[in-house]
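Chemist: Fold the following for me, if possible:
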Amino acid sequence: MPVLICSSEHTQLQRNEEVRCSNHDKTHTLVLSSDGMLSEQWATASAHCSKTRLVKELEDHHIVQVACGDQHAMALSRGGELFTWGQNAHGQLGVSRQTALIPKPQLVERLKGIPLAQIAAGGAHNVAVSLSGAVYSWGKNDFGQLGLGDTRDRGCPSYVKALEHWKTVFVSCGADHTAVLSKEGLVCTFGAGGSGQLGHNSTQNELVPRLVAELWGARVSQIACGRQHTLVYVPSLDKVFSFGSDEEGHLEDKRKPNQLIPLPIDSPVNTGKSHQENNTSQKVIEITAGGNRSIVLCKKNKNSCLNGIATLKDEDVDAWISSSSTQDWESLKKNIGLIFSSEACINGSFLAKRDKHFKTSKEVSGVDMAEVQHFYEKVSKVPKVFGEVLKGILKLQPSLSSSPISPENFRVYLILPFLLQGEFNTSYALRRVAQTITKLQPHNLRTLECLWSNLETSFFKQLVILYQRVSQMILSDFLKDVRRWLGSLYHLDPRQTVTLQMLQILYQVNSRTGTRVKENNFYVPEVKEIICMCHFVDIRGTALWMLSRYPCIFDIQGKIMIPLIVATMKLWRFPVKRQCLLQDIWTHLNKASTQQFKNLLQEMPL
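Modeler: I've put the predicted structure just below:
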């Protein structure tokens, strides 16, 4: 049975339901409609009145999740964009600004391209988890609630390295503490522990995530944090456990004010009194902890379908293909455009099966390249569908992340070339991908090179052939222009060489990994004609001069010819008189610059 967890700090949109999300004192409430429209309400001096406004800045974004902190709010769109607004004294908006208050939603650029699965807000800090379990935190950190090993506030989302490969599937935030749930049902907590809300049998703060040992082996399915307490649900026992502050009786239990370890709460759920009704099993499907209250909701078993960011599913592709000529095409076209114009949606698609994508790192992409290839083969047979995919990609390309913060950001660079295999109408898009890749910072490019080196040989070879083919087309067009006097041997635009630069990078990766792909796959035959054209001219500044930066594109004969041609352009002409041979030689040598000694010597008797 799918399980839904919501709290005042975190709410996901359930299909056909309106969702409300409030801060701890109920003075600010977000209202999310089933069609993704977002409104916000503020309580007025009169307890029975409130002001409501539509969040117009987000009306063009289908919102699927919302979260409220004490004085700030977050909203996640179906297109994978995260927006924040409100107080920013501790950097809780994640927008790298020192502005104390930002009243209108701002895009969190730092998380652009990360396929987020869930967001959660604490008092003045936030945590987000990706579809592959990567955790990011930012904002207030005076108790270590960001899990980064210190107490320094963060104005931008930071990757929680300590949770790498933890397989995080859910996060929840209290006022100053955080709880994390793994796919295996393990729970770890960090941040403020003064009320026992971390469950470690102490009141110490924790600066890095720490496993709740008392829950070892229990296989928890739900977690929820109140301001200073935490709830967990263990389905095998059908019990809700709690730990933390009980000053206002929110745990519905008579126990110590600060419960330091997880103990089952006294409720009809845990006593078994309300589990059977008309012989129909009732289970806990939702636990909610917000402010100083806890709620355990029991209902008859039924599926609960949650919305998240748009990602590609097999049934979607089949629907696109079968409905490309029906009245539903317009709505399907919007869905195609949404996915393929979003870096986050593409990065969240084609994930490796059997949880392998949870191992995503600088060495493992988490992408099932066979699925990418299979998708291309299906949609390329339906030009109408493939045309919309291509439109989405072209719309996305100018905004591709140039400063990735996570290995998940690099998936788009692996996926896009394999969606652009067609010989027609795709060379421009491939060139744009190459331009973005070659502009990456050296350390980011090294990460991508590492991912390339770990591709299966067949996919790596296919990538090489793709860029070799586009390079051929570009140089072929260049030669046509030169022959028609429309172009010049002395003008090869950098945009025309970017795919050659890509080939050279791939060649270096290939060399480091044991030459998996034969060198002739990198050769570009058109350079032979350019060599012939430049044979009797000074090649400095010519196309050949620029092409010599990419030696992988020359065959053996070309590699031999280039140095010879260059050498003839760099002769050190040495005029001497026969009767003063030694004196003239010495005079020229004495006056020569260091650079001249690199050139070939040509004696010129007078």
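Chemist: rest of the way, CA atoms for contacts and neighbours
Modeler: Fine.
Chemist: count of neighbours near residue 583?
Modeler: Using other Cα atoms under 10 Å, residue 583 has 11 other residues around it.
Chemist: what element comes up after the strand or helix carrying it heading to the C-terminus?
Modeler: If you go by DSSP states H and E, residue 583 is part of helix 581-591. Per DSSP H and E, the first helix or strand lying C-terminal to helix 581-591 is strand 600-605.
Chemist: tell me what that following strand is packed against?
Modeler: For strand 600-605, the packing partners by 3 or more Cα pairs under 8 Å, 6 or more residues apart in numbering; DSSP states H and E come out as strand 571-576.
Chemist: Sort out which residues of the strand it packs on are buried, please.
Modeler: 572, 576 (16 or more other Cα atoms under 10 Å).
Chemist: angle of the helix holding residue 583 against strand 600-605?
Modeler: 140 degrees (axes from the mean of the first three to the mean of the last three Cα atoms, to 10 degrees).
Chemist: From the contact count, pick out the helices and strands touching helix 581-591.
Modeler: Counting by 3+ Cα pairs under 8 Å, 6+ apart, helix 581-591 packs on strand 571-576.
Chemist: any idea which helix or strand comes after the helix ranked longest in the chain?
Modeler: The longest helix of the chain (DSSP state H) is helix 457-483. Later in the chain than helix 457-483, the nearest helix or strand by DSSP H and E is helix 494-512.
Chemist: Against which helices or strands is that following helix packed?
Modeler: helix 427-438, helix 442-453, helix 457-483.
Chemist: let's go with 10 Å and repeat that
Modeler: When contacts are defined as 3 or more Cα pairs under 10 Å, 6 or more residues apart in numbering; DSSP states H and E, helix 494-512 packs onto helix 427-438, helix 442-453, helix 457-483, helix 543-547.
Chemist: wait, which of the ones you listed is closest to residue 119?
Modeler: The closest of these to residue 119 is helix 442-453. By Cα to Cα, the value is 26.2 Å.
Chemist: one more to line up against the first:
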Amino acid sequence: KPPLLYKPTNPSNDAVSLQLLSWGRGSSGQLGSGTEQTRIYPTPVASLIVPPSFRLPLSPGSLSPPLPEKSGVEVGISCGLFHSAVLIDGQFWVWGKGDGGRLGLGHEDSVFVPTLNPHLSGVKGLALGGLHSVALTSLGQIFTWGYGGFGALGHSVFTRELIPKLVEGPWTEKIKHISTSGTHTAAVSESGEIYTWGREEGDGRLGRGPGRGPDQTGGLSVPGKVKGMPVPAAAVACGGFFTMALTEEGKLWCWGANFNYELGTGDKVGSWKPRLNSSLEDMRVVQIACGGYHSLALTEGGKVLSWGHGGHGQLGHASIQNQKVPTMIEALADECVISIACGGSASAAVTATGKLFMWGNAKDSQLGVPGLPEINPSPVEVNFLMEDDGLGPHNVLSVAVGASHALCLVSRSSCTE
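Modeler: Coordinates of the predicted model:
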């Protein structure tokens, strides 16, 4: 039976039962199930009992809802390359591959079950990267830990940090939003300024200016402001070698490498300077998600568009062709999608009715549907085994995708413990 990670001190009769499930490759402990095996379908890792007022934190790349956020227990999930985390009421549990210190537990050992990180509290956002991790606190501060090569931690030196350490950037106000990729990170301040740091190989992914090649660490290890962004940003998402930003009006700006049409501008011209994506100008985008070489956008009307590299089927267009500009995923046209996620070469979408669809690279069973070909270019619905646990059906709330594994958070029926 999966462990109970959280329960209110005085649970009410209308408390909600949540489950965290994982699937895919578990060779580094990233599934949290205590073993190294591959799981071909979603398997429970942990359960939570939360008050009905619980909410999901803002996921990377998402615009905040127009209504003021209600208070309540926040529950969020994140996948890195080979590690995972769940955030519950300001505290977080981590598991998976430990080398470089990416779990922030004070050592470099791998951990095979969800383990509370005692070194940081008051967390409201998590973004797990390749060999590092990033957290945003409710005070608007950023902490990073793990392997510091390429300047990935933003600490001016590239030593590893085994526990979370405060990032001291040039901003003078609170940070409201974070995102990270394998090796670079972006943050948005309350007034909409974007700051970046980490790996930079001359492709412009940090948006810091022309000719800003790497320093001696192989990147830029001190946070700096993105230049040439003419309007305030509300959200950011980091891809493999590129970065994207959304404005409050739902307009998309992007910069960095563009060899696989990652920027969606119709050409292969990379840019250090933010470029407006003109093909999305007649719609309001409310969330963006970036993979290694591809991107997804979610519109206000619940439609999903994709572009970039399609070689693993990660664009969802029933082909493995690259897409030069954002193109609607027809297979999801009848669904109202409320959130999206990308892994390295896989993609996912959650609908308003609590269904989960996945597509792309299925080599490590990371799509959660047994029997798929390794390249799966059409969205498939992920089904859940009904256990004899007395709870109702699985209503998917959120999904996170890593390199070869995935997590989702589901609500079951109300519990009356």
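Chemist: Tell me the residues of structure 2 aligned with the longest helix of structure 1.
Modeler: Alignment note (TM-score structural alignment): helix 457-483 of structure 1 is unmatched in structure 2.
Chemist: what comes up buried for that helix?
Modeler: Residues 459-476, 478-479, 482 are the ones in helix 457-483 of structure 1 that count as buried (16+ other Cα under 10 Å).
Chemist: for the stretch 201-350 of structure 1, what spans make up the helices?
Modeler: 268-271, 314-322, 329-340, 343-347 (DSSP state H, counting those that start in this stretch).
Chemist: Redo those helices as CSV? Include distance to residue 239 of structure 1.
Modeler: Below are the helices of the stretch 201-350 of structure 1 laid out as CSV (distance: least, Cα to Cα, whole Å):
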stretch, distance to residue 239 of structure 1
helix 268-271, 5
helix 314-322, 37
helix 329-340, 40
helix 343-347, 36
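Chemist: For burial, what's the neighbour tally of the residue mapped onto residue 294 of structure 2 from structure 1?
Modeler: Correspondence of residue 294 of structure 2 to structure 1, assessed by TM-score structural alignment: residue 177. Residue 177 of structure 1 sits with 32 neighbouring residues when counted by other Cα under 10 Å.
Chemist: Please apply the same query to residue 400 of structure 2.
Modeler: 25.
Chemist: same deal with residue 334 of structure 2?
Modeler: 9.
Chemist: one step back: of all the helices and strands packed on helix 494-512 of structure 1, which lies closest to residue 114 of structure 1?
Modeler: Using Cα to Cα, the nearest of these to residue 114 of structure 1 is helix 442-453, at 15.6 Å.
Chemist: who does the closest one touch, helix- and strand-wise?
Modeler: helix 411-419, helix 427-438, helix 457-483, helix 494-512.
Chemist: The shortest one aligns to what range in structure 2?
Modeler: In this case it means helix 411-419 of structure 1. Using TM-score structural alignment, none of the residues of structure 2 align to helix 411-419 of structure 1.
Chemist: okay, the angle between that helix and helix 427-438?
Modeler: Using the same axes, to 10 degrees: helix 411-419 of structure 1 against helix 427-438 is 160 degrees.
Chemist: Would you pull up how far helix 411-419 of structure 1 lies from the middle of the chain?
Modeler: Offset of helix 411-419 of structure 1 from its chain centre (Cα atoms, centre = their mean, to the nearest Å): 13 Å.
Chemist: and if you look at stretch 90-101 of structure 1?
Modeler: Going by Cα atoms, centre = their mean, the spacing between the C-alpha centre of stretch 90-101 of structure 1 and its chain's C-alpha centre is 22 Å.
Chemist: How many residues are close by the residue nearest to residue 392 of structure 2 when sequence neighbours are not counted?
Modeler: Once flanking residues are discounted, residue 392 of structure 2 sits nearest to residue 413: 4.8 Å by Cα to Cα, 6 or more residues apart in numbering. By the criterion of other Cα under 10 Å, residue 413 of structure 2 has 16 neighbours.
Chemist: cool, and residue 584 of structure 1?
Modeler: Applying other Cα under 10 Å, I find that residue 584 of structure 1 has 16 neighbouring residues.
Chemist: Ok, residue 395 of structure 2 next?
Modeler: Residue 395 of structure 2 has 21 neighbouring residues, counting by other Cα under 10 Å.
Chemist: residue in structure 1 matching it?
Modeler: Per TM-score structural alignment, residue 395 of structure 2 is aligned with residue 283.
Chemist: likewise residue 331 of structure 2?
Modeler: Per TM-score structural alignment, residue 331 of structure 2 is aligned with residue 214.
Chemist: ditto for residue 311 of structure 2
Modeler: With TM-score structural alignment as the criterion, residue 311 of structure 2 matches residue 194.
Chemist: just the strands in the stretch 251-400 of structure 2 please.
Modeler: 252-256, 271-276, 285-290, 294-299, 304-308, 323-328, 337-342, 346-351, 356-361, 375-381, 395-401 (DSSP state E, counting those that start in this stretch).
Chemist: Now distance to residue 128 of structure 2 too, for these, in CSV please.
Modeler: Formatted as CSV, those follow (distance: least, Cα to Cα, whole Å):
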stretch, distance to residue 128 of structure 2
strand 252-256, 21
strand 271-276, 24
strand 285-290, 14
strand 294-299, 18
strand 304-308, 23
strand 323-328, 26
strand 337-342, 13
strand 346-351, 16
strand 356-361, 20
strand 375-381, 25
strand 395-401, 10
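Chemist: of these, which approaches residue 181 of structure 2 most closely?
Modeler: strand 285-290 (8.6 Å).
Chemist: Could you tell me how many residues sit around residue 507 of structure 1?
Modeler: So residue 507 of structure 1, with other Cα under 10 Å, has 23 neighbours.
Chemist: any idea how far it is from residue 412 of structure 1?
Modeler: To residue 412 of structure 1, residue 507 of structure 1 is 21 Å away according to Cα to Cα, to the nearest Å.
Chemist: do the same with residue 21 of structure 1
Modeler: Counting by Cα to Cα - residue 21 of structure 1 and residue 412 of structure 1 are separated by 33 Å.
Chemist: Appreciated, that's everything.
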